[in-house]
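Q: mind looking at a prediction? Sequence and model below.
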Amino acid sequence: MRAIGQDSLGGPDVLRIVEVPRPVPGPAEVLVRVCAAGVNPTDWWHRATGGLAGDVPIRLGWDVSGVVEAIGPGVTLFAPGDEVFGMPRQPAPAGTYAEYVVSPARHLAAKPPTLSHVEAAALPLAALTAWQALVDTAGLRPGQRVLIHAAAGGVGHLAVQIAKERGAHVIGTARTANHAFVRGLGADEVIDYTRTDFTAAARNVDVVIDTIGGDYGPRSLQTLRPGGIVVSLASPAEAHLADRARALGLRSTFMITEADRAGMREIASLAASHRLRVRVDTVLPLDQAATAHEIGERGRTAGKIVLTVCG
């Protein structure tokens, strides 16, 4: 089968089409014929650094939407021909930039028939990240105030919708050009972070979702009310930030998204009922994975980038 591989760490140019054996599903696994694969910031971080995947060669990609081709022993959830989507094995390597991928059956969910494979492939990692940050980690409750950084981005635009669905008052940061888009998702307030200091504009916040890193975590502490929490998705919270938060009666934590069938089913339900809409910014064929990474690393994408694989 064809797949995207890399034999060295580096820029997008290290990505290339390779021919590799088609995988065989083992016990409790399914073989999925990939129709589309989502592209995420973690992909180019792994491409450049090795990340959690370790040394080269590396096979990138976690988001997948496709059709079950075969099942391994003991699988009862799916049968060949079923349309599925999910985020296999995260945070371990999955290799969804390929014509076929093997996944634990319980890392997948039935694809809503209302979604195309491109739309479905754009959802898993970003939507699960937003869900696990807001619901599982922060314990978001109705009426709370949420500040979402990069609210027009892949995770951000889904987090806005999930927070509104949970009854929160949502404040997003985004460039002015994306304000109409973010408000259309349900955000109550939008701050242009290039013109306004968000620490002055957003006050008495209960939950901050930091998708950016750098000084955004420390600065976001200034926006919280007592007992509030910063959930960092970009980099591990440094010990001094957690200590500083505790000294102020606040919380700060770093979260890694995990494969999660229960969360996938929640995402599928929201998407099927049109309460969660994914914006796909760019669609490219598998052999243009390097171009997809170049576009993503510019940091100007509103929504998600997706690679198409099957016809």
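A: Nice, I can see it.

Q: alpha carbons only for contacts and neighbour counts from here, please
A: Will do.

Q: leaving out chain neighbours, which residue sits closest to the residue nearest the centre of the chain?
A: Central residue of the chain (CA atoms, centre = their mean): Ala126, 1.9 Å from the mean position. The spatially closest residue to Ala126, leaving aside those adjacent along the chain, is Val155, at 4.6 Å (CA to CA, 6 or more residues apart in numbering).

Q: strands of the stretch 151-300 of the chain, residue ranges please.
A: 169-173, 189-191, 205-210, 224-232, 251-254, 280-285 (DSSP state E, counting those that start in this stretch).

Q: want to throw those into CSV with distance to Leu140 and mean neighbour count?
A: Shown next, in CSV, are the strands of the stretch 151-300 of the chain (distance: least, CA to CA, whole Å; neighbours: other CA atoms under 10 Å):
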stretch, distance to Leu140, mean neighbour count
strand 169-173, 11, 25
strand 189-191, 18, 21
strand 205-210, 8, 26
strand 224-232, 10, 22
strand 251-254, 14, 21
strand 280-285, 26, 16
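
Q: Gly10 is nearest to which of those?
A: For the strands of the stretch 151-300 of the chain, the distance to Gly10 is smallest for strand 280-285, at 21.0 Å, taking CA to CA.

Q: centre of the chain to that closest one, how far?
A: 16 Å (CA atoms, centre = their mean, to the nearest Å).

Q: I'd like to know which elements it is packed against.
A: Judged by 3 or more CA pairs under 8 Å, 6 or more residues apart in numbering; DSSP states H and E, the packing partners of strand 280-285 are helix 117-121, strand 304-308.

Q: try this one next to it:
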Amino acid sequence: MTQITDNKAAWLPFEKAPALEVGPGPTPNPGENEVVIKVAYAAVNPTDWIMQDQPYAHPQYPFIIGVDVSGTVAQLGSAATRFEIGQRVIGHCDSLLTLKATNAGFQHYTTCREILVTEVPNSVPLANAAVLPLAIDTASTGLFKHLKLPFPSVDPKPTGKTILIWGGSSSVGSTAIQLALAAGLTVATTAGAHNKAYVKEIGATHIFDHKDPNVVQEISKILKTGDVVFDAIAVEGSQKACATILHNIGGGKLPVVLWPVPIEYDDVESVFGMLQTLLISVVTFAYTQDAVNGLDPGLVDLDIGDAVWRKFLPQALAAGKFQAKPDPEVLEGGLEKVQEGIDILRKGVSAKKIVIEIAKHD
């Protein structure tokens, strides 16, 4: 295996540094179950500006952030036999678990776990594909771990259930809508008036304006006992609205993408469904608060990663049954544009995802 010696990266030089610095990157050396990706595009996520402004992991600085990448396979570990050199892929970088800069996204070459990499068909532009990895894992954790939905399929069997996904035009919401459909559920969602057509396009059947003062009552009317709720926004207002809706239909678990707020219903259990994704970016592990505080995470179940990344995504992307949504807003200019992308996202975006063109790609 030829050693890669020309890596470059956008480094976070010290804790709460106001700007990233571009310089030589670490030399990749894949383990047996790892894939080295030559990065074409990297998406920006809230984890990135949070890590810059108020880090929740404790890496040694300088450090590299970034979790979503698309590109081509550059090197393979001995057991990563699903892939070929040069193959188009997306990968979910888990540097917030390993605390190794080699596993981060904002560099020319990154190293990912094989189970968090999947092939991308030629029909899907790599810039679009880069929006997917973190959103896939975040949504999958809530849907398949906590809500125990059937694993997704390109030919799902109807379950007779409806899911409310609060915030369907967000990155996680867009992915959750499609995964829930692939699990055989009917989807209800909330969106602003300007995003109603968008969430309908990706599969939502019932669409509600989250600004409607009667939205909780209106949503409750179309749900029944046994239906489920997922909060892809998880601000205080959305969590309380989702909790009330879930209480109205008999209670249950409420996965939320940020820390749960106190709720007034004994029959509703808010769960930080994205613990393993928001903090450490791996869907195949489950973590307790102790793990976040520095203890070793325990391997709980590889079934979700296998079902989603190895089995469903390759088929669904190739068949056009899973879309890379929301659309990317691409910033050209390489690693020097990463900080600009983080700053844009920090201010807020709607129904799109900021993606950096890391390197020119055929």
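A: Received, thanks. What you see is a predicted model, and the numbers here were worked out from it, not measured in a lab.

Q: could you get me the TM-score between them?
A: Remark: TM-score between the superposed chains equals 0.87 [TM-score structural alignment, normalised by the length of the first structure]; 304 aligned residues with a CA RMSD of 2.4 Å.

Q: one step back: how about the residue nearest to Ala126 of the first structure, what's its match in the second structure?
A: Aligned by TM-score structural alignment, Val155 of the first structure pairs with Val172 of the second structure.

Q: show me what contacts that match?
A: When contacts are counted by CA atoms under 8 Å, 6 or more residues apart in numbering, Val172 of the second structure touches Ala135, Ile136, Thr138, Ala139, Ala232.

Q: could you dump the residues you listed to CSV with distance to Ile37 of the second structure?
A: Shown next, in CSV, are the contacts of Val172 of the second structure (distance: CA to CA, whole Å):
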residue, distance to Ile37 of the second structure
Ala135, 19
Ile136, 19
Thr138, 21
Ala139, 24
Ala232, 29
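
Q: of all those, which two lie farthest apart?
A: Farthest-apart pair in the contacts of Val172 of the second structure is Ile136 and Ala232; separation 12.1 Å (CA to CA).

Q: these two - which one has more neighbours?
A: Using other CA atoms under 10 Å, the more surrounded residue of Ile136 of the second structure and Ala232 is Ala232, with 29 against 24.

Q: the more buried one pairs with which position in the first structure?
A: Match for Ala232 of the second structure (TM-score structural alignment): Thr211.

Q: mind checking how far its match is from Ile4 of the first structure?
A: The gap separating Thr211 of the first structure from Ile4 of the first structure is 27 Å, by CA to CA, to the nearest Å.

Q: show me the contacts for the equivalent of Asp136 of the first structure over in the second structure.
A: Matched by TM-score structural alignment, Asp136 of the first structure corresponds to Lys145 in the second structure. Contact analysis of Lys145 of the second structure by CA under 8 Å, 6+ apart lists Ile304.

Q: any idea how far the counterpart of Ser116 of the first structure in the second structure lies from Tyr41 of the second structure?
A: Here Ser116 of the first structure is matched to Pro125 in the second structure, going by TM-score structural alignment. Distance, Pro125 of the second structure to Tyr41 of the second structure, by CA to CA: 10 Å.

Q: between these two, tell me which one has more neighbours.
A: When Pro125 of the second structure and Tyr41 are compared for neighbours, Tyr41 comes out ahead with 32 against 13, by other CA under 10 Å.

Q: I figured that one hits Ala359, correct?
A: Yes. Counting by CA atoms under 8 Å, Ala359 is a contact partner of Tyr41 of the second structure at 7.1 Å.

Q: could you report the neighbour count for Gly77 of the second structure?
A: 18.

Q: just the helices in the stretch 101-250 of the first structure please.
A: In the stretch 101-250 of the first structure, the helices defined using DSSP state H, counting those that start in this stretch lie at 117-121, 124-131, 154-165, 179-184, 198-201, 216-220, 239-247.

Q: want to throw those into CSV with distance to Val18 of the first structure?
A: CSV is the format used below for the helices of the stretch 101-250 of the first structure (distance: least, CA to CA, whole Å):
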stretch, distance to Val18 of the first structure
helix 117-121, 22
helix 124-131, 25
helix 154-165, 28
helix 179-184, 38
helix 198-201, 45
helix 216-220, 39
helix 239-247, 42
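
Q: equivalent range in the second structure for the longest strand seen in the first structure?
A: Counting by DSSP state E, the longest strand found in the first structure is strand 29-39. Under the alignment (TM-score structural alignment), strand 29-39 of the first structure falls on residues 34-44 in the second structure.

Q: residues touching Ala105 of the first structure, list them.
A: Contact analysis of Ala105 of the first structure by CA under 8 Å, 6+ apart lists Ala28, Glu29, Val30, Val75, Leu77, Phe78.

Q: 10 Å instead, please
A: Contacts of Ala105 of the first structure were listed using CA atoms under 10 Å, 6 or more residues apart in numbering, and they are 25, 27-32, 68, 71-72, 74-78, 84, 86, 88, 261.

Q: quick one: map Val216 of the second structure onto the first structure.
A: Under the alignment (TM-score structural alignment), Val216 of the second structure pairs with Thr199 of the first structure.

Q: name the nearest residue to that match, sequence neighbours excluded.
A: Counting by CA to CA, 6+ apart, the residue nearest Thr199 of the first structure is Thr223, at 5.5 Å.

Q: quick one: what's aligned to that neighbour in the second structure?
A: That one, Thr223 of the first structure, aligns with Ile245 by TM-score structural alignment.
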